[in-house]
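> when you get a sec, could you give me coordinates for this:
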Amino acid sequence: MAILIALFKTVRPRQWLKNFALFGALIFTGLLYQKGAFGLVTQAFFIFTILSSATYIFNDLLDVSTDRLHPFKKNRPIASGALPIPVAFFALISGTIIGLTWAYTLNLFFFISCLVYLFIQVLYTGFLKKIAIIDVIVIALGYLIRVYAGAFVISAHMDVWFLLTVISASLFLAVGKRRGEMTLMMSSGKGSSTRETLKHYTEKLLDIYTAMFATATWITYSLFTFNHPKIVPDGRALSLISILPKTLISEKWMMITIPFVVYGIMRYLQLIYEKNEGESPERVLFSDKPLIITVGLWVVVIIGVLYYIA
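This is a model prediction of the structure:
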């Protein structure tokens, strides 16, 4: 049982939250209720959960020697010895084989996207995470690959503004992660030694990056919602034409979700700069009640607008 608990900690279950990006194409292309589509994307979600877990095991195996010398990372299951290296290696190989085999049964292009994801993660773990700027681009690329993978599995077409929004938001989260790490280290007086690339980022530079991608995120999302084609709902839809005055009738209802995105960005920035958080976007999304409520309402309103308003 102790080994299973150690393995569970090693695969970083909190990081699985990133894999919900696979549902993006399913929701925004109007295919949520298409027969079999939700099941396919759910399978893709579990496949990426298995494969991403394997990459975290690979990371800890590769860094085991340096982790054992680190004041905090030495407590990781593999570094501390709680998870034996042979067991971890077996889990890595098994997870990779199971994940790729399962992916191949779904869709060829989905399978290729899984291979690309694994290849990039291996490069990132090996040396790309040590190169400033490239490190945040690779982190953002991981989100983009997930979105494309979710689209491939259901053969969905993605709007260019949606892709630009994903890229902007991904870069914002990646840069925000680095800014959060720097803020935390500065407040604790530990310097930048725990992450090598932080030595090559200045506080001002990260502030510029953060502001740039925060702005790009809400602007591209606004343009995405403005240009989003109207989805013709089925019998579940509520016809607002017969309820609202003509003044309020619009085909741009998606734009009412913009305030949620703007607030979410502002709250995340507050967590980075005021509360010394943000170094782990996944942890923040799990622990910050205002963000949890905002994301929940955003999803509900999006589904309501796309699928239940005619």
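
> CA atoms for contacts and neighbours, from now on please.
Noted.

> show the end-to-end separation of stretch 120-136, please.
13 Å (CA to CA, to the nearest Å).

> now stretch 154-163
One end of stretch 154-163 sits 17 Å from the other (CA to CA).

> and it, what's buried?
By neighbour count on 16 or more other CA atoms under 10 Å, the buried set for stretch 154-163 is 154, 155, 156, 158, 159, 161, 162, 163.

> the residues you listed into CSV, with extra columns for distance to residue 140 and secondary structure?
Shown next, in CSV, are the buried residues of stretch 154-163 (distance: CA to CA, whole Å; DSSP: H, G, I helix; E, B strand; the rest coil):
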residue, distance to residue 140, secondary structure
154, 23, coil
155, 23, coil
156, 21, coil
158, 18, coil
159, 18, coil
161, 16, helix
162, 15, helix
163, 12, helix
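
> out of those, which comes closest to residue 174?
Checking the buried residues of stretch 154-163 against residue 174 with CA to CA, the nearest one is residue 163 at 16.3 Å.

> gap between the closest one and residue 170?
For residue 163, the distance to residue 170 - CA to CA - is 10 Å.

> quick one on the thing from earlier: show me which pair in the buried residues of stretch 154-163 is furthest apart.
Farthest pair in those (CA to CA) is 154 and 161. Separation: 19.5 Å.

> another one to check against the first:
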Amino acid sequence: MTDTAVLRQRATPERRREPAPPRGKALLAGLLRTARPRQWVKNVLVVAAPAAAGELFSRHTLTRLALVFVLFTACAAAVYLVNDARDAEADRAHPVKRHRPVAAGQVPVPAAYAVGGALGVLAPLVAAWLCPPPVAALLTAYLAMQLAYCVSLKHVLVVDLAVVTTGFLMRAMIGGLALGIPLSRWFLITTGFGALFMVAAKRYSEAVQMAEKDGATRALLTEYTTGYLRFVWQLAAGVAVLAYCMWAMEEGGVPHTSVLPWRQLSMVAFVLAVLRYAVFADRGTAGEPEDVVLRDRALALIGVAWVAMYGLAVANW
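Next comes the predicted model:
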């Protein structure tokens, strides 16, 4: 090779390799991660109303609830996919969110939109086919509300808290609607304000943890004060406890022949659970509610005691 050829070869800029398109398995894994499997535990709330009514242990009930759980999970996954596709550019500038599959390029933006849109259309259609009409209507309302949240409502003070709380309330309602179970007003108040308690505690914890940092994980954290968020979760905890006590004391005209008043005794476990969770909220370490619930042994034991007492009350033992 001549010296001229060598010089030309050195002068030729090296071509940049374009990232290869994601393969099938990598794409499926990325879509699954974007669907947030860790968050699916929230959808277990679909059993709340049937469990409270004592109508949980039958083949028809369990089959219908399993279907509703899958449909609600599909709707939630659709929202996550659309949200991540819409926020891909902003997420790439975030130190943590840049690792999300869509932001990292593992899932192309058009694919996230396509799969999210398909799930968002199919879930209500399947619900309309296999479930009572109110189930499909509630799923459609959930999708509309959550998509509006992704686009604009998450930037509106207080409304963002209300939307997230309503999402939890819808999860608790859908099981009753799927089985035609009347929903107690005290059950709805307890669930709604219990959800608001956890949502506000999560926001408060995030605000405390980000107080000394330049950025915030949520745009509105810079507008909320920690004092205001503390007021919200304390107010919500108080209302939730009061509503649960009213619910537990409500006889509903059903004769009770159990050895002990388990339904009323369950108030003790419920109050202890709220007080225990409030410890983490007060410390600013309730940013991940599922971690608090699953990792704190004392809270888990209190939860088991509450389930046992309420189960004995439902069984009238």
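
> please work out the TM-score for the two chains.
Remark: TM-score between the superposed chains equals 0.88 [TM-score structural alignment, normalised by the length of structure 1]; 292 aligned residues with a CA RMSD of 1.9 Å.

> if we can go back for a sec, please enumerate the shared neighbours of residue 163 and residue 170 of structure 1.
residue 144 (CA atoms under 8 Å, 6 or more residues apart in numbering).

> so where is stretch 159-178 of structure 2 in structure 1?
Stretch 159-178 of structure 2 lines up with residues 134-153 of structure 1 when matched by TM-score structural alignment.

> and if you look at stretch 113-121 of structure 2?
Aligned by TM-score structural alignment, stretch 113-121 of structure 2 falls on residues 89-97 of structure 1.

> compared with structure 2, how much does that stretch deviate?
Here the mean offset of stretch 89-97 of structure 1 against structure 2 after fitting is 2.3 Å, by mean CA distance after the TM-score superposition for structure 1.

> the equivalent of residue 55 of structure 2 over in structure 1 and residue 309 of structure 1, how far apart?
Aligning on TM-score structural alignment places residue 55 of structure 2 opposite residue 31 in structure 1. Look at residue 31 of structure 1 and residue 309 of structure 1: by CA to CA, they are 15 Å apart.

> swap in residue 218 of structure 1?
Taking CA to CA, one finds residue 218 of structure 1 at 24 Å from residue 309 of structure 1.

> cool, residue 200 of structure 1 as well?
Note on residue 200 of structure 1: its distance to residue 309 of structure 1, by CA to CA, is 49 Å.

> what's the answer for residue 4 of structure 1, then?
For residue 4 of structure 1, the distance to residue 309 of structure 1 (CA to CA) stands at 47 Å.

> these two: which is more packed in?
Ranked by neighbour count (other CA atoms under 10 Å), residue 4 of structure 1 and residue 309 place residue 309 first, with 19 against 12.

> do I have it right that that one meets residue 230?
No. Contact criterion CA atoms under 8 Å: residue 309 of structure 1 and residue 230 do not qualify, at 10.0 Å.

> give me the neighbour count for residue 11 of structure 1.
Neighbourhood size, residue 11 of structure 1 [other CA under 10 Å]: 23.

> so it touches residue 57, yeah?
Yes. Counting by CA under 8 Å, residue 11 of structure 1 touches residue 57, with 6.2 Å between them.

> just the helices in the stretch 101-250 of structure 1 please.
Ranges of helices in the stretch 101-250 of structure 1, per DSSP state H, counting those that start in this stretch, are 108-126, 134-152, 160-188, 203-227.

> out of these, which is closest to residue 36 of structure 1?
Going by CA to CA, the one of these nearest residue 36 of structure 1 is helix 134-152, 13.4 Å.

> for residue 120 of structure 1, what is the corresponding residue in structure 2?
So residue 120 of structure 1 corresponds to residue 145, using TM-score structural alignment.

> ok, its match - contacts?
Counting by CA under 8 Å, 6+ apart, residue 145 of structure 2 has contacts residue 163.

> now residue 102 of structure 1: how far from residue 300 of structure 1?
As judged by CA to CA, residue 102 of structure 1 and residue 300 of structure 1 stand 31 Å apart.

> quick one on the thing from earlier: distance check, the match of residue 120 of structure 1 against residue 160 of structure 2.
Separation of residue 145 of structure 2 from residue 160 of structure 2 (CA to CA): 11 Å.

> now residue 271 of structure 2
As judged by CA to CA, residue 271 of structure 2 and residue 160 of structure 2 stand 27 Å apart.

> the counterpart of residue 282 of structure 1 in structure 2: neighbouring residues, count only.
Taking TM-score structural alignment, residue 282 of structure 1 has residue 290 as its aligned residue in structure 2. A count of nearby residues for residue 290 of structure 2, using other CA under 10 Å, gives 13.

> that concludes my questions; thank you for your assistance.
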